[in-house]
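Just to be clear, the model below is a prediction. Sequence and coordinates:
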Amino acid sequence: MICFILIRDWLTTIEELPPGEGRTWEPQNKSLLNKKKEIGKSLNKKVVAAVLPVKNKNGPGEMGAAVFLTGKEAVQGTADMKKWFMNVAASDKISLDRSLPDVRIKECKTKIYDLNKLPKTSVVIIFTDEAWSPLLRTVHSVINRTPDKLLEEVLLVDDFSQRDDLHQNLDNYIKRFNGKVHIYRLKERNGLIRAKLNGAKLARGEVVVFLDSHCEANIGCLGVQSHLYTSKQPLYVQ
């Protein structure tokens, strides 16, 4: 997984968005937002930004285990590789809130950060006609494994997707995140870099992190990056 990070102070030269292009989200009907129980809450409610992964879940892909398909599902998985360049049939069997092993080195697992002193982060995810389950698993992983005090927002930037299920269905789905996840839709195909610039301009956090639309955030990653920013050190992620 590769993530790219920009600091808000670097973005003063980015051009203003074209007239009429703005955030597509508005305050939602409260009755539609009462779905908190459908997603996992942030695993970290304390000042300490090092927590253990959930290990008591069962199901395909839990703790990062491989998923093996047979019969018609295996045939579909092979077809998916040609269309999506990933096995969507296998992805669809994995929980959007699946558990992952803690792959941090020992020093990172014991590092403690004061979340009250760290800057808030906007996580920007660019997508174009992405498959449903990989995209949403990316969003769920950020919400589940990021302390609420540290996460300003998850901003989905749709680079002119044509698939129907990524429009109204996706708009309806993110209502369950109670305003933490937003969608901004470009009116024409911009390409990855320009889409990122649009996302950076719209992001409200002091730190902006770009994630691929088919990855999973693990425990403690934003704490390290935000700490580097507060330490006034140069920040590069490749």
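Cool, the structure landed. Residues are numbered from 1 along each chain as shown.

C-alpha from now on. contacts and neighbour counts both.
Fine.

State whether Val75 is indeed within a helix.
Yes. Counting by DSSP: H, G, I helix; E, B strand; the rest coil, Val75 is part of a helix.

what's the burial count for it?
12 (other CA atoms under 10 Å).

What residues sit buried inside the helix or strand containing Asp171?
Using DSSP states H and E, the element containing Asp171 is helix 168-173. By 16 or more other CA atoms under 10 Å, the buried positions in helix 168-173 come out as Asp171.

Comparison target below:
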Amino acid sequence: MATAAESEDTKDRPAATRTQHAIRLLALLGGCGTPTVDGDPSGTVKSVRSELRLQAMDFWLRNPDYLADELVSMVEAGTVDPSYLITARSLLDDPEPDLRWYPMPRWFFGAYEQLDDAFSLLETYGLATLRRTGQPGKQSKRNLFFLTEAGAAAVAELATDPTLGWYAKQVKLVALVAGNDGGQALKDRQYRQATYAGTDLGVAIAPIAPRVRERLDALSAAALVSAAGDVDQKEDRT
């Protein structure tokens, strides 16, 4: 369960604006979308074909401490270089990630915030488009999100912006962490976090930065011990 102090942290946090949410979605489509295929809407170049996946990636983009924890786990598993521990620590300590931290509430399927308003802004400017498949109320109903050619150009411009370019950089880490997992697999991974899973429905999911720092400190200490052992072995051989 989230601690009282953690819950208080989220109460005082201002909500993200519609424009900020739209920028995040645009960056995610550009950095995490897959190439479109025959039969997709004309003039589109990338897509995210699962709202669950898009919501899960948006959660990591909005919560740098959870993203950092995933990087730590990947280093422990040996799937990424240990240098990503430096990246993980910067997600916790640098001021910019904290400025971009916007908690999400937990609902029945995990972290969720309605996308319609933000996505409609992208559609208004011709940057993205949405396709709904299946019948309303049926499990087969799906929302497919597409980035247009104009949207791809906007993403490229976004990456060069002194302020908004942060999103393009951060999305690269989200793409690394998300990999090719489907939306349900990403949600399952997020539910392994006790704070996330223990949050009451409708309540903002609290931060986990202190626990991530503990993991980072432990890994750093283990790396120092390992390095010292390597030095001793070299000296024994000389």
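Everything's here; your move. Not measured: the values here are computed from a predicted model.

Need the TM-score between these chains.
With the length set by TM-score structural alignment, normalised by the length of structure 1, the two chains reach a TM-score of 0.25; 114 aligned residues with a CA RMSD of 6.7 Å.

show me the contacts for the closest residue in space to Leu52 of structure 2 that isn't next to it in sequence.
Closest residue in space to Leu52 of structure 2, ignoring its immediate chain neighbours: Gly183 at 4.5 Å, by CA to CA, 6 or more residues apart in numbering. Contacts of Gly183 of structure 2 were listed using CA atoms under 8 Å, 6 or more residues apart in numbering, and they are Ser50, Glu51, Leu52, Arg53, Leu54, Ala56.

was I right about Phe59 of structure 2 contacting Gly110?
No. Between Phe59 of structure 2 and Gly110 there is no contact under CA atoms under 8 Å: 9.7 Å.

These two: which has the busier surroundings?
Ranked by neighbour count (other CA under 10 Å), Phe59 of structure 2 and Gly110 place Phe59 first, with 26 against 23.

re the thing from before, could you identify which of the contacts of Gly183 of structure 2 has the most neighbours?
Busiest of the contacts of Gly183 of structure 2 [other CA under 10 Å] is Ala56, holding 25 neighbours.

how much space between that residue and Ala194 of structure 2?
Distance of Ala56 of structure 2 to Ala194 of structure 2, computed by CA to CA, to the nearest Å: 16 Å.

and what of Pro95 of structure 2?
From Pro95 of structure 2 to Ala194 of structure 2 the distance is 26 Å (CA to CA).

Count the neighbours of the nearest residue to Leu151 of structure 1 once chain neighbours are set aside for me.
When the adjacent residues along the chain are set aside, Leu151 of structure 1 lies closest to Thr121, with 5.1 Å between them (CA to CA, 6+ apart). Per other CA under 10 Å, the neighbour tally for Thr121 of structure 1 reads 26.

I'd say Thr121 of structure 1 and Ala200 touch.
No. No contact is recorded between Thr121 of structure 1 and Ala200 when judged using CA under 8 Å, the distance being 11.4 Å.

Overlap in contacts, the two.
Val208.

mind listing the strands for structure 2?
34-35, 44-48, 106-107, 110-111, 128-133, 142-148 (DSSP state E).

what helices or strands is the fifth one leaning on?
Right, strand 128-133 of structure 2. When contacts are defined as 3 or more CA pairs under 8 Å, 6 or more residues apart in numbering; DSSP states H and E, strand 128-133 of structure 2 packs onto helix 116-124, strand 142-148.

ok, 7 Å please
strand 142-148 (3 or more CA pairs under 7 Å, 6 or more residues apart in numbering; DSSP states H and E).

Save the contacts of Gly183 of structure 2 as JSON lines, and put in distance to Lys11 of structure 2 too.
JSON lines is the format used below for the contacts of Gly183 of structure 2 (distance: CA to CA, whole Å):
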{"residue": "Ser50", "distance to Lys11 of structure 2": "30"}
{"residue": "Glu51", "distance to Lys11 of structure 2": "26"}
{"residue": "Leu52", "distance to Lys11 of structure 2": "25"}
{"residue": "Arg53", "distance to Lys11 of structure 2": "26"}
{"residue": "Leu54", "distance to Lys11 of structure 2": "24"}
{"residue": "Ala56", "distance to Lys11 of structure 2": "21"}
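
What is the neighbour count of Arg237 of structure 2?
A total of 6 residues lie near Arg237 of structure 2 under the criterion other CA under 10 Å.

what's the answer for Lys169 of structure 2, then?
Lys169 of structure 2 has 13 nearby residues by other CA under 10 Å.
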